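Undergrad: Sequence and computational prediction follow.
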Amino acid sequence: MDSEDITQEKIQAVFEAIDADGDGLISLKEYCHFLQEHGGTSMEAIEAAHEDFLGADRNWDDYLQFSEFARAVSRWCRNKGSNDPDVRLVQAVFQRF
């Protein structure tokens, strides 16, 4: 997954897919549910998702706005060479869109 493969349109499509209730915000529940459905169900993956969510929630309102999500995706793309399970999960999700 190269950062140039991750377009704004693709980020928007993934954001909308995660935002199950369509309110323009991603809750932790929506985020974890989406990752379970599209990524992994291991306890490690769920714990990592929770940490990722908290790290991406810049205004600490317990929701991810599109700008927060896009910033987090950009950060994950910069780490694409790592063996980090979070980065691998993001790669797997974005390859499906």
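TA: Arrived safely. Just so we're clear, the structure is a prediction, and the values are computed from it rather than from any experiment.

Undergrad: okay, CA-based contacts and neighbour counts for the rest of this
TA: Noted.

Undergrad: W76 reaches V87, doesn't it?
TA: Yes: counting by Cα atoms under 8 Å, W76 touches V87, with 5.7 Å between them.

Undergrad: Please enumerate the helices of the chain.
TA: Remark: helices assigned in the chain by DSSP state H are 8-18, 28-38, 43-56, 66-78, 85-95.

Undergrad: Include mean neighbour count when you put these into JSON lines, please.
TA: Shown next, in JSON lines, are the helices of the chain (neighbours: other Cα atoms under 10 Å):
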{"stretch": "helix 8-18", "mean neighbour count": "16"}
{"stretch": "helix 28-38", "mean neighbour count": "17"}
{"stretch": "helix 43-56", "mean neighbour count": "16"}
{"stretch": "helix 66-78", "mean neighbour count": "17"}
{"stretch": "helix 85-95", "mean neighbour count": "17"}
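
Undergrad: Alongside the first one, take a look at this:
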Amino acid sequence: MNSLVEQVALAARATLGAIRDRVVDAVGARRVLQVGGLVAALGFGTTLAFASQTLALCGFMLVGFGAANIIPLMFKAAGMQTLMPANMAVAAVTTHFPMEAI
């Protein structure tokens, strides 16, 4: 049973990850980050609130859905900014990204 749930969760995550750019173009990066944060928080809450392994897996899946868009958007923002060269900006995002830039 668990391996089926894991496979479904992985397939769903891969499918949603593939349409990320279309969603960002449609609603904007800021909205994607806001909704992603809420989905990740809901996932953490689900994982902590229930003792079931299946629900915990679903909670972690929600965390993945919410958090998986953050890093690609941060690297994209680093490449598009004009305050410093792109290679330095990517290094800055890799080591520390200030939240004021969102």
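TA: All right, it came through fine. Keep in mind the model is a prediction, meaning the values are calculated, not measured.

Undergrad: Could you report the TM-score between the two superposed chains?
TA: TM-score of the superposed chains, computed with TM-score structural alignment, normalised by the length of structure 1, equals 0.29; 49 aligned residues with a Cα RMSD of 4.2 Å.

Undergrad: List the buried residues for the helix or strand encompassing F65 of structure 2?
TA: Taking DSSP states H and E as the criterion, F65 of structure 2 maps to helix 53-67. Of all the residues in helix 53-67 of structure 2, those buried under the rule 16 or more other Cα atoms under 10 Å are 55-67.

Undergrad: which secondary structure elements does that helix contact?
TA: helix 2-18, helix 29-49 (3 or more Cα pairs under 8 Å, 6 or more residues apart in numbering; DSSP states H and E).

Undergrad: most packed of these?
TA: When you average the neighbours per residue for each of the helices and strands packed on helix 53-67 of structure 2 (mean count of other Cα atoms under 10 Å), helix 29-49 leads with a mean of 17.

Undergrad: tilt between that helix and helix 53-67?
TA: 160 degrees (axes from the mean of the first three to the mean of the last three Cα atoms, to 10 degrees).

Undergrad: Can you tell me what sits against helix 29-49 of structure 2?
TA: 23-24, 55-67, 69-70, 73, 102 (Cα atoms under 8 Å, 6 or more residues apart in numbering).

Undergrad: repeat that for 10 Å
TA: 20-21, 23-26, 52-71, 73-74, 76-77, 102 (Cα atoms under 10 Å, 6 or more residues apart in numbering).

Undergrad: just stretch 3-16 of structure 2 next, same as before
TA: N2, G17, V23, T54, L57, C58, F60, M61, L62, G64, F65, A68.
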